[in-house]
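Visitor: Next come a sequence and a model predicted from it.
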Amino acid sequence: MTAKCRRRRLGLVMGALTVAGVVAVLWLVSNASPILKNPIFLVTPRQSHLPRVYHTPGVELHTEVGTEMPSDRLWHLDLKGGAPRIKVIEGIMMLAARAGATGVLLEWEDMFPFSGALANLSARNAYTHEEVKHIATAAKTAGLTMVHLMQSLGHLEYALKLPQWVMLREGESPAEACPSHPGTARLVIEAVNQLMEAVPTSIIHIGADEVFTLAQCKRCQAREQAPLRLYVDHVAHVAQHVKSRWGVRVLVWDDMLRHAPSYLLHSLAGLVEPTVWAYGPDVSRMVPPYILRTYSAVFPRVWLAPAFKGATGPLAIMPDAARHAANTLAWVQVGQRMKHYANLNVAGIVITGWSRYDHFAVLCELLPPSTPSLVVTLLTASRGFMTPATLHDAHTLLDCPPHVMLDPARDPHLWAARDCAFPGANMVSFLHRYVRLRDDVKTLQREAEERGGWLTAYNIRHNFSSPNRVREYMTNLRSFISALKDLHGEAEAVLTQYHNTATVEEWTEQHLLPLNLTLSKFTSVSATLLSHKTWPRRPLEGRPSSAT
C-alpha cells in the first residue's frame, strides 16, 4: 500500500462522522426543498449503447459565482490513466467551464509526445503534437486557462522504471528520484521545456508530492544535509529555472512542506505557491489551521485542493459525489475563514481527479462517467455552497430529463444521472449494470463458499454434493453468464466512444475478466459435481490424517 493510499484511507476514517453529518444536512435540505422533496427515482436505463439526447439550449443557471470565491478554479485532467479521446475532452472542457471552472490542470505524464533524449518517456499510444494542439485549442475555446503539471521528484515512475533513467532512483524503488543527482533536475527541466514549447502557459505545476525515500542513497548521504533540506534545494532549483526561463508562476503540492521548519519554507518564498490538498470532508484534521497560518506568513499565494474523483480507493468505479462535494465545501469554508482570521491569500482551487493512484496502479474512476461529480464539485467550488439550486444547475448542465432527480444524500454516486445526456451518461448506465452483476456474483460466491453447505472446498475436493442444490446455483450461473456476455459487447460499444483500445482492454481485463474467471470456475465445478450419479459410503476418502 502506497503512502498516498494510507493517507487517503486515514482521511476516510477520520472523516466518517463528518460525512454522516454533511449527508444528513443534504438530506434535510433535499426534503425541505420543492425541487427535491420527492424520493429519488432511479431510472431503468434504456438498452442502448448510444448516448441519449435531451438538450435544453438556452436554459439559464439558477445561481451565480460567489463574490468571495477565489478567481481561479482549475479542474485536474489526469492523463496517466484512461486518457480520453480528443472529442471527449473538448466536450468536457465546455461543460466544466459552464460549471464554474476557469482553467484546466493537465497532468500529461507519458501521454505527451516527448522527443529527442526524452522520447522514451512517452507511451506508445501517446497523443500526437497535433492532438496536443487540439486540446490546447479546446481549452482556449472553452475560456479555460491551461496549466501543465510535470512531476519533479516523486511519482516519476514512468521515467525511473526504464533502464535509461534507472541511475536517477533514490533507492531501489522507481517511485522517487534522487534530488542530489544532477540528472534529475536536467530530466525535469527538459520535460518542462518541451511542454512549454508545445503550449506556453502562465502557470506550471511541478508536483513534488509524496517523496518518501529522501536521503537514502550514498550521493545524498554524502551531502550531510537533512532530508527536507535536500528536497527544498531541489524544488527551489527547478522552480528558479522554470520562472527565469519561462516567466511563469510555479505551483507545488504541499504535503512535503507541512513538516518543514519555517526557515526552510522561506527558501521557497517567492518561488512556489503551495497547493494544499486533503480529500476527507474534515480537512482541518488533515491540515490543521496552524499549517495554513504558517503558509500565510511565508507565501504570498496558496491554493486549496479537494477532489472530484480518484480519492476514495484505487479500485473505485464511480466517484462518491456526496463525499467530494462535502470535501470541496469544507475547503471553501476553511479558505474563507483563514482569509478573515489569518490573512491567507487563496489564489485558487484545484479540483483533483486522479485516474490512477500512481503509474503502476490500475485504473480507478474513468473521466466520462465521473462528469456528474465534476459538475457538482465545480458548482460547489464556484458558488461557495451546496443548495437545491446548485443541484438544479447540475441537472441543467448534465441535460437530465425532468423525471431524473440528482440527490447526493440518497444517491451518493449519482447513478440517477445515467439517463441524462451529458458526455459519458451511457457509460454510467453500463457501469451500473456492471456493478449490479459484480455484486450478484459476489453474493453467489459468498453464499456458495461461506454460507451454503454444497459448494464448499470440501464438496469439491470429494466430488460429494446434492445435485438439486447444485442445480439451484446453476440457474443463477446461466443468467450471470448471459449478463456478462452482454457486458463484454457493451464494453466494446460504449467504452470505445470515449477511450482508445488500450484503455478499453485494460478496463475489461481489470473488471470483466475476474467475473469471467469466477463464473467459469463455478460452471466447471458444478458440471463435475453433477456428473456423478452415485456416491461412496462414509467416511469419504482423502480426509486429513489428523481425523484418523
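Guide: Here it is on my side, so go on. Keep in mind that this is a model prediction, so the values were computed, not measured. Numbers count the residues shown, from 1 in each chain.
Visitor: Please count neighbours and contacts with C-alpha atoms only from this point.
Guide: Will do.
Visitor: Next, name the residue at the spatial heart of the chain.
Guide: residue 310 (1.9 Å; CA atoms, centre = their mean).
Visitor: From residue 271, how far out is that one?
Guide: Applying CA to CA, to the nearest Å, one obtains 29 Å for the distance of residue 310 from residue 271.
Visitor: Residue 472 too?
Guide: From residue 472 to residue 271 the distance is 68 Å (CA to CA).
Visitor: Neighbour count: those two, which is higher?
Guide: residue 271 (22 against 10; other CA atoms under 10 Å).
Visitor: Give me the secondary structure label for the nearest residue to the more buried one once chain neighbours are set aside.
Guide: Of all residues not flanking residue 271 in the chain, residue 239 sits nearest, at 6.1 Å (CA to CA, 6 or more residues apart in numbering). Here residue 239 is helix, with the state taken from DSSP: H, G, I helix; E, B strand; the rest coil.
Visitor: What ranges does the chain have for its strands?
Guide: 72-78, 103-107, 145-149, 203-205, 249-253, 273-277, 302-305, 307-309, 346-353 (DSSP state E).
Visitor: coming back round to it: my read is that the residue nearest to the centre of the chain contacts residue 356, right?
Guide: Yes: counting by CA atoms under 8 Å, residue 310 touches residue 356, with 7.0 Å between them.
Visitor: Determine the residues that are contacts of both of the two.
Guide: residue 364 (CA atoms under 8 Å, 6 or more residues apart in numbering).
Visitor: Against residue 153, how distant is the residue lying closest to residue 237 once chain neighbours are set aside?
Guide: Distance criterion CA to CA, 6+ apart; nearest residue to residue 237, sequence neighbours excluded, is residue 185 at 7.8 Å. Distance of residue 185 to residue 153, given as CA to CA: 9 Å.
Visitor: Please apply the same query to residue 461.
Guide: In terms of CA to CA, residue 461 sits 52 Å off from residue 153.
Visitor: ok, and here's another one to check against it:
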Amino acid sequence: MISPNSIQTYSKLIKSSTPIFVKRTVHFDLKGAPPKAEFYQQLIPFIKSLGFDSILMEYEDMFPYSGRFEILKAKNAYTRETIVEILKLAEDNEIEIIPLIQTFGHMEFVLKHSIFEHLREIPEKPDTICPSDLNSTLLIHEMLQQIRALHPKAKSIHIGCDEAWHIAQDERCLHALNTTFHNSTDKLKLAHISSIAKFAKENLNFDNVFTWNDLFDKIPSNLLNEYKLGSYIIPVIWGYTEDVTVPGYFPPGMIERYSKVFNELYFGSVFKGANGVTQIFVSIERYLSNLKSYLSLYKLNENILVGKLTGTILTGWSRFWHGIQLCEILPEGIPALVSEAIYMNDPSLNNEEIENKTLEFFNCERHQLVPVLYNGNLYTPRKEAIFSFCTFPGSDVYALVSYFPIKFFIVLKHPFFTASF
C-alpha cells in the first residue's frame, strides 16, 4: 500500500469546461467488498486529485442502521464513528459525500429478511418493494431519516429507483391501479418516486434528490409534469453500452421529453462493474468508449441540453445485485477511473495519449509485459497489466488480479477489504 503522504506527489488534474464534465461524481458500491475505513485516508485525497467534486456512496448493508433496522447491517458494516470519520475526511478534501439508498428496486438487502418480506411486490422475489403499502412508505421514510441523521451537512441524496423489475403484480398494487391510477402502471411508479423524493426534499431538507432514470424513460412529459418530477428530482441518464448514441438504445424522444420537465440532468457512465456478472478484469477501452459516447450524445442534443446537462457520474459496481457474486473490485477499476478523469479533462485525447498520460499521472514507467508461468501453465497478461507496476491506492491488489490467474477469494483476503470471503 502507498502511504497517504505520497498521494500529494500526484499532479492534480485541472477540470475542463466541457459542460457535461463540469460536475463530476464517482460512485462507490459498498455491497460485497467495501474498503476498510483506513483506506479512505488514501482514497479520498486521491479522488480529489482526479478533479472529482463528490462521491456517491451506496451503503446498502454497510450502513449502521439502528432500532428495528439493525438487522439490515452486514457483520462488517461501518460503525457510526467510521462514517463520521469518512465524512470529516471528505469535508477536509472539499469532497461531497452523496448517500445512495435504494427505495424501489434493488431492495434485496431489506426484503430478504422475514420481518420485511410481507412488503415484497412478489412473495418469491426480494428485489422490489410494494409501493402501494403504507408500511413500505413508512419503512423508506425511516431509513432515509437515519441516513439524514448521520449526514447532517449533506446537500444531496440519491434514492435509487432503478430496475424495479416487478411492479403492479401484487393485489395491493392491482387494487391501487383500479381505484387510484386508472389502470396506469406509469402513474403508480411516478406516484411512488415523486412521494419519496418530495419527502427527502421537503421533510429532510436535501437540496438535490437524484434518481436513476430507467423507470420513467418512456413516460410522456405531460405525465412527468403531472407528478411534479421536475420539482423533486435530478434524473441520471445511465447506460453502459459502448455507444449510447446508437438509435434505439435510449427510447426515442427521451431527451427531448426530459428537457421539457427537468431543470437539471446528469449522465451516468462507468469505470468498473458493468461488463458481466462474473467479470473480474476491467476493460479500460470499453468503459472509455462508453464515456466518450456520452459526450457525443450531448453534442447531438446540445440545442436542448445546454444549461441542463451539468454533470456526469462514473459508476463503479461491485455486484449486479445483492447476494450475487462479486465482479470487478475497486482496485481493479482505479486505472480506468484515472484514464476517464484524464479524458474528462481533455476530450481531444486519443486512447494512446490517455494511456501515456495515465502512466505519467502515476509517475510510472512503461514495462514490457511478459508471460508468467503459474501452476505449470503459461499465462499471458492482458494489456491493462502495464499498470501493475504503478503505485496508486490498491495497486498491489491490482497487480495480483491483473498479473496472476489466482482464485478470486485469495485476493479478497487482502487487508484492503473489511472482510474475507
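Guide: Here it is on my side, so go on. Since this is a predicted model, take the numbers as computed values, not measurements.
Visitor: rewinding a little: when residue 461 and residue 153 of the first structure are compared, which one has more neighbours?
Guide: residue 153 (27 against 12).
Visitor: That one pairs with which position in the second structure?
Guide: Correspondence of residue 153 of the first structure to the second structure, assessed by TM-score structural alignment: residue 104.
Visitor: for the stretch 301-450 of the first structure, what spans make up the helices?
Guide: Listed in chain order, the helices of the stretch 301-450 of the first structure (DSSP state H, counting those that start in this stretch) span 321-342, 371-383, 388-397, 425-446.
Visitor: Just say which of the ones you listed is most tucked in.
Guide: Among the helices of the stretch 301-450 of the first structure, helix 371-383 has the highest mean neighbour count (mean count of other CA atoms under 10 Å), at a mean of 28.
Visitor: quick check: angle from that helix to strand 72-78?
Guide: Helix 371-383 of the first structure runs at 160 degrees relative to strand 72-78, counting by axes from the mean of the first three to the mean of the last three CA atoms, to 10 degrees.
Visitor: ok, now which ones touch the closest residue to residue 59 of the first structure other than its chain neighbours?
Guide: Once flanking residues are discounted, residue 59 of the first structure sits nearest to residue 396: 7.4 Å by CA to CA, 6+ apart. Shown in contact with residue 396 of the first structure (CA under 8 Å, 6+ apart): 56, 59, 61.
Visitor: how about residue 396 of the first structure, what's its match in the second structure?
Guide: Using TM-score structural alignment, residue 396 of the first structure pairs with residue 360 in the second structure.
Visitor: re earlier: and residue 418 of the first structure, which of the helices of the stretch 301-450 of the first structure is closest to it?
Guide: helix 425-446 (4.9 Å; CA to CA).
Visitor: what's the burial count for residue 130 of the first structure?
Guide: 11.
Visitor: now for residue 29 of the second structure: what does it line up with in the first structure?
Guide: By TM-score structural alignment, residue 29 of the second structure lines up with residue 78.
Visitor: Count the residues that sit near the closest residue to that match other than its chain neighbours.
Guide: In space, residue 78 of the first structure comes closest to residue 107 once its chain neighbours are excluded; the distance is 4.9 Å by CA to CA, 6+ apart. Residue 107 of the first structure has 22 neighbours, counted by other CA under 10 Å.
Visitor: Quick one: map residue 107 of the first structure onto the second structure.
Guide: By TM-score structural alignment, residue 107 of the first structure lines up with residue 58.
Visitor: is it true that its match touches residue 28?
Guide: Yes: counting by CA under 8 Å, residue 28 is a contact partner of residue 58 of the second structure at 6.1 Å.
Visitor: Next, show the common contact partners of these two.
Guide: Joint contacts of residue 58 of the second structure and residue 28 (CA under 8 Å, 6+ apart) do not exist.
Visitor: before we move on, back to that, thinking the match of residue 29 of the second structure is in contact with residue 108, fair?
Guide: Yes: using CA under 8 Å, residue 78 of the first structure makes contact with residue 108 at a distance of 6.8 Å.
Visitor: The helices of the stretch 301-450 of the first structure: which one's closest to residue 116 of the first structure?
Guide: helix 371-383 (36.1 Å).
Visitor: angle of that closest one against helix 321-342?
Guide: Relative orientation of helix 371-383 of the first structure versus helix 321-342 (the same axes, to 10 degrees): 20 degrees.
Visitor: what's the angle from helix 371-383 of the first structure to helix 425-446?
Guide: Using the same axes, to 10 degrees: helix 371-383 of the first structure against helix 425-446 is 120 degrees.
Visitor: Show me where the stretch 101-250 of the first structure has its helices.
Guide: So, for the stretch 101-250 of the first structure - with DSSP H, counting those that start in this stretch - the helices run 129-141, 157-160, 182-198, 218-223, 227-246.
Visitor: Quick check: which of the ones you listed is buried the most?
Guide: Note that of these, helix 157-160 is the most buried (mean count of other CA under 10 Å), with a mean of 22.
Visitor: excluding its backbone neighbours, what's nearest the aligned partner of residue 309 of the second structure in the first structure?
Guide: Using TM-score structural alignment, the partner of residue 309 of the second structure in the first structure is residue 346. Sequence neighbours aside, residue 302 is the residue nearest to residue 346 of the first structure in space, at 5.0 Å (criterion: CA to CA, 6+ apart).
Visitor: what's the burial count for that neighbour?
Guide: 24.
Visitor: for the residue mapped onto it from the second structure, what are its contacts?
Guide: By TM-score structural alignment, residue 302 of the first structure lines up with residue 265 in the second structure. For residue 265 of the second structure, the residues meeting the contact criterion (CA under 8 Å, 6+ apart) are 234-237, 308-311.
Visitor: count of neighbours near the match of residue 29 of the second structure?
Guide: Neighbourhood size, residue 78 of the first structure [other CA under 10 Å]: 24.
Visitor: Next up, the contacts around it.
Guide: Residue 78 of the first structure touches 106-108, 353-355, counting by CA under 8 Å, 6+ apart.
Visitor: Selection in PyMOL covering whichever of those are buried, please.
Guide: Buried residues within the contacts of residue 78 of the first structure, by 16 or more other CA atoms under 10 Å, are selected in PyMOL with:
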select buried, resi 106+107+108+353+354+355
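Visitor: Show me which of the contacts of residue 78 of the first structure is closest to residue 414 of the first structure.
Guide: residue 353 (16.6 Å).
Visitor: Am I right that that closest one is in contact with residue 80?
Guide: No: using CA under 8 Å, residue 353 of the first structure is not in contact with residue 80, being 11.1 Å away.
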